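Visitor: This is a predicted model, with the sequence first.
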Amino acid sequence: MKLAIEWFLNPDHLPIIVAEAKGFLKKNGISDFELIVPTDHYDGLQDLIEGNIEFATNEPLHLIEQYHTEFLSLGTYFETKGGVIMKTTSFEALKKGEKIQVATPVSNEKTNGIGLEIIKRYGAKQGVNIKPSQIEFIAKDFYLIKHMKEGADAGWLYFYNFEGIEAKHENMDVIHMDSDSAGFANFCALDLFTSKSYYQKNKEKVNAFVEAIQEAIEFIETNPEEAYTIYYAYTKEESTPLMDDILKATTKCFSKDFESLSEKELPILKFFNEIGITDLSEDKFKKAFLN
């Protein structure tokens, strides 16, 4: 059984690490498990469609952006705040009609369009009319705070439990343009995916895997310090004040009660439909869930 994560291994994947390390997978009959950690950006969802792997993690927006009839979301196991993080001085520049650069790990028309909408909505709430010509998206990688320190004005597709905490450690004066401050359906999360074909033939295995991840999340909630130790041992990373704080913030983002419900994620689809990112219908979207 293989699970591919969406990018580099980090605390967002702690339940998967704990489920393997604590034997929750083996206890549920899953003795042969491989966690696929890419060295570069890797489209696990495509491998899922092709039947090369059984599970994948990815953001809910990719369920919409890359929609395929084979996609089956088993629910959102991780959710944080996020969106665009911007230097306060750069927002002041926008107010003056100046141009800024936004670093982003995935630069394309659709994802850039979402980032632009978030910036515009935040601006509107502050009484500022921001023009698309003022925003330039620059393709980088996920190390958004690093790029902001090196000159970028903002980072798009940031997660608060990671880049938000890092910005605090760097004493950066930033604005968090998230679902609350900018007014949009929150999609800064990770779903657990399988394919419909695999699920239909292996319902018991899929349910057993989900139960193991849920048990791992419960373990993290009740034994956070041990979970941190497991993370460092598994990843071979050294404990640092920054990573310690990222781990602490991340443990508050997991939900052991996650389940495959379209109702929870429909607001995201409606938001993307509203801003013209997709024309995916609600009926098709709902078919990517069990309920």
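Guide: Arrived safely, thanks for sending. Numbering: from 1, shown residues only.
Visitor: rest of the way, CA atoms for contacts and neighbours
Guide: Will do.
Visitor: Please enumerate the strands of the stretch 151-291 of the chain.
Guide: 154-159, 174-177, 189-195 (DSSP state E, counting those that start in this stretch).
Visitor: Please apply the same query to the stretch 1-150 of the chain.
Guide: Using DSSP E, counting those that start in this stretch, strands in the stretch 1-150 of the chain cover 2-4, 34-36, 55-58, 71-79, 82-87, 100-104, 135-139.
Visitor: follow-up on the earlier one: would you format the strands of the stretch 151-291 of the chain as TSV with mean neighbour count included?
Guide: Listed next are the strands of the stretch 151-291 of the chain as TSV, based on neighbours: other CA atoms under 10 Å:
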stretch	mean neighbour count
strand 154-159	25
strand 174-177	20
strand 189-195	24
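Visitor: Is it possible to get CSV of those strands that adds distance to Asn291?
Guide: CSV is the format used below for the strands of the stretch 151-291 of the chain (distance: least, CA to CA, whole Å):
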stretch, distance to Asn291
strand 154-159, 27
strand 174-177, 31
strand 189-195, 14
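Visitor: Isn't Thr177 up against Gly83?
Guide: Slight slip there: residue 177 is Met, not Thr. Yes. At 5.9 Å, Met177 counts as touching Gly83 under the criterion of CA atoms under 8 Å.
Visitor: if we can go back for a sec, mind checking the strands of the stretch 151-291 of the chain for the one nearest to Leu61?
Guide: strand 189-195 (8.9 Å; CA to CA).
Visitor: How many residues are close by Leu242?
Guide: Look at Leu242: counted by other CA atoms under 10 Å, it has 15 neighbours.
Visitor: Ok, Gly23 next?
Guide: 15.
Visitor: can you check Glu70 too?
Guide: Using other CA under 10 Å, the number of residues around Glu70 comes to 20.
Visitor: what ranges do the helices span in the stretch 101-250 of the chain?
Guide: Ranges of helices in the stretch 101-250 of the chain, per DSSP state H, counting those that start in this stretch, are 109-125, 144-149, 165-169, 196-201, 203-222, 224-235, 241-251.
Visitor: which stretch among those comes nearest Leu25?
Guide: Nearest of the helices of the stretch 101-250 of the chain (CA to CA): helix 203-222, 5.5 Å.
Visitor: second one coming, line it up with the first:
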Amino acid sequence: MESLKFGLEWYLNPNHLPFLVGIDKGWFAEVHLDVEMIEPEAHFDAIDEIYKGNMDLAVTEPLHLVQDRLQNHDVVGFSRYLQSDSGVMFLKDKGITRPRDMIGKRLTYPSAPGPTGLAFIKSLIEADGGHCDVNDLIPINKGFYHTDALINDEADIAFSVQQHHELIEARERGYEPGFFSLKEWGLPAGGNLILVTSREVFSKRHEEIGRFLEVLKRSNEFIRNNREEAKEIYYQFTKKDPMNAIEAAIVNATLNYFTEDFSMPLDYFDHLQKWLKQSELTDSLLEPDEFWTNELLLEKSRGGVNSGN
């Protein structure tokens, strides 16, 4: 039995159900992996934790992968497991009907007043034919409590919102949210959760990581075909109340986004890094294969990863 530690990007939530299924069903043990799931107390830098040897793999978003690699960190992404959509949420009674209506609005996002959230909103406004300086926006930091910030009139718009989470929450709380999708306006699409590690760990633990992905694919397939049992596993593991209507609605929505296709095209990462440069958030550009590899997925399709026996 080989130990493999992986870190979540945030507190345990429905996005992490495939890992819970793999643990509950004993599938990781079947492929001789003793997995440890690390739930952060705060939103930590996963790559630093991998460098320190505190974990082997981490869940993150493509944006963070590209930013880390452009800063010369030894990091590579190798598998997607959740594919949703992300963008900007607002309440429809605020008079916002199109992206250029966001000029002059109060914007909440987790890294505010950092430049990335402001740059995305600026790009959305300009994609809609508006002219925007980042100084035309008012950054507000309400952490990840996007829905609360809008309902409590602490912000007008919220960025880094997941289609299957905050929009569902707002509706369940009796509000009518609007949503601007990044990808629908030609910007680098969010909404993907991916696995990353260092190139050193990827090379040294290639076989174990391949087995980890086999279980993850099996878990995603199980969720698609056994929705009720998958929900039972989630509630048993997290001890959350299945009668909580908001949580139940988010869980139900999330079940639809665990993808069959774990690969990602290199063009996706090229688009993202070029947007970062165009937005003056980086001075560097790299070859797209510096960010991502589908190597393990191709090996799996050829039957090249063994079960650890």
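Guide: Yep, that arrived. Everything numeric here is computed off the predicted structure, so don't read it as measured data.
Visitor: Tell me how the two chains score on TM-score.
Guide: The TM-score (TM-score structural alignment, normalised by the length of structure 1) is 0.89; 286 aligned residues with a CA RMSD of 2.4 Å.
Visitor: do you know which of the helices of the stretch 101-250 of structure 1 lies nearest Lys87 of structure 1?
Guide: When those are ranked by proximity to Lys87 of structure 1 (CA to CA), helix 144-149 comes first, at 8.1 Å.
Visitor: okay, that closest one sits on what stretch of structure 2?
Guide: Counting by TM-score structural alignment, helix 144-149 of structure 1 lines up with residues 146-151 of structure 2.
Visitor: quick revisit: which neighbours do Met177 and Gly83 of structure 1 share?
Guide: Common neighbours of Met177 of structure 1 and Gly83, using CA atoms under 8 Å, 6 or more residues apart in numbering, are Ile118.
Visitor: sorry, back to before: just the buried positions in the match of helix 144-149 of structure 1, please.
Guide: By neighbour count with 16 or more other CA atoms under 10 Å, stretch 146-151 of structure 2 contains the buried residues 146-147, 149-150.
Visitor: May I have the residues that are in contact with the residue located most distally from the centre of structure 1?
Guide: Going by CA atoms, centre = their mean, the residue of structure 1 most distant from its centre is Lys96, 32.5 Å out. Not one residue lies near Lys96 of structure 1 by CA under 8 Å, 6+ apart.
Visitor: which residue in structure 1 lines up with Lys204 of structure 2?
Guide: Using TM-score structural alignment, Lys204 of structure 2 lines up with Lys201 in structure 1.
Visitor: pretty sure Ile165 of structure 1 is in contact with Asp244, am I right?
Guide: No. The pair Ile165 of structure 1 and Asp244 fails to qualify as a contact (CA under 8 Å) at a distance of 10.3 Å.
Visitor: out of those two, which sits in the more crowded spot?
Guide: Ile165 (18 against 15).
Visitor: could you measure that one against Tyr231 of structure 1, distance?
Guide: 18 Å (CA to CA, to the nearest Å).
Visitor: cool, Gly183 of structure 1 as well?
Guide: For Gly183 of structure 1, the distance to Tyr231 of structure 1 - CA to CA - is 34 Å.
Visitor: The two: which has the busier surroundings?
Guide: Neighbours were counted for Gly183 of structure 1 and for Tyr231 using other CA under 10 Å; Tyr231 has more, 22 against 13.
Visitor: Mind telling me what the more buried one corresponds to in structure 2?
Guide: Match for Tyr231 of structure 1 (TM-score structural alignment): Tyr234.
Visitor: circling back: please tell me how far the residue farthest from the centre of structure 1 sits from Asn108 of structure 1.
Guide: 27 Å.
Visitor: what's the answer for Ile64 of structure 1, then?
Guide: Applying CA to CA to Ile64 of structure 1 and Asn108 of structure 1 gives a distance of 15 Å.
Visitor: With distance to Gly29 of structure 1 added, can I get the helices of the stretch 101-250 of structure 1 in JSON lines?
Guide: Below are the helices of the stretch 101-250 of structure 1 laid out as JSON lines (distance: least, CA to CA, whole Å):
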{"stretch": "helix 109-125", "distance to Gly29 of structure 1": "39"}
{"stretch": "helix 144-149", "distance to Gly29 of structure 1": "39"}
{"stretch": "helix 165-169", "distance to Gly29 of structure 1": "37"}
{"stretch": "helix 196-201", "distance to Gly29 of structure 1": "16"}
{"stretch": "helix 203-222", "distance to Gly29 of structure 1": "7"}
{"stretch": "helix 224-235", "distance to Gly29 of structure 1": "21"}
{"stretch": "helix 241-251", "distance to Gly29 of structure 1": "26"}
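Visitor: The ones you listed: which one's closest to Glu136 of structure 1?
Guide: Nearest to Glu136 of structure 1, of all these, is helix 109-125, at 9.1 Å by CA to CA.
Visitor: Quick one: list the elements packing against the closest one.
Guide: strand 82-87, strand 174-177 (3 or more CA pairs under 8 Å, 6 or more residues apart in numbering; DSSP states H and E).
Visitor: Which stretch of structure 2 lines up against the longest one?
Guide: It stands for strand 82-87 of structure 1. With TM-score structural alignment as the criterion, strand 82-87 of structure 1 aligns to 86-91.
Visitor: Contacts for that stretch next, please.
Guide: Stretch 86-91 of structure 2 is contacted by residues 96, 150, 156-163, 167, 175-182, 189-191 when judged by CA under 8 Å, 6+ apart.
Visitor: How far off centre is that stretch?
Guide: From the chain centre to the centre of stretch 86-91 of structure 2 is a distance of 16 Å (CA atoms, centre = their mean, to the nearest Å).
Visitor: still on that earlier bit, tell me roughly how far the match of helix 144-149 of structure 1 lies from structure 1 on average.
Guide: When structure 1 is superposed, stretch 146-151 of structure 2 averages 0.9 Å from its matched positions, counting by mean CA distance after the TM-score superposition for structure 1.
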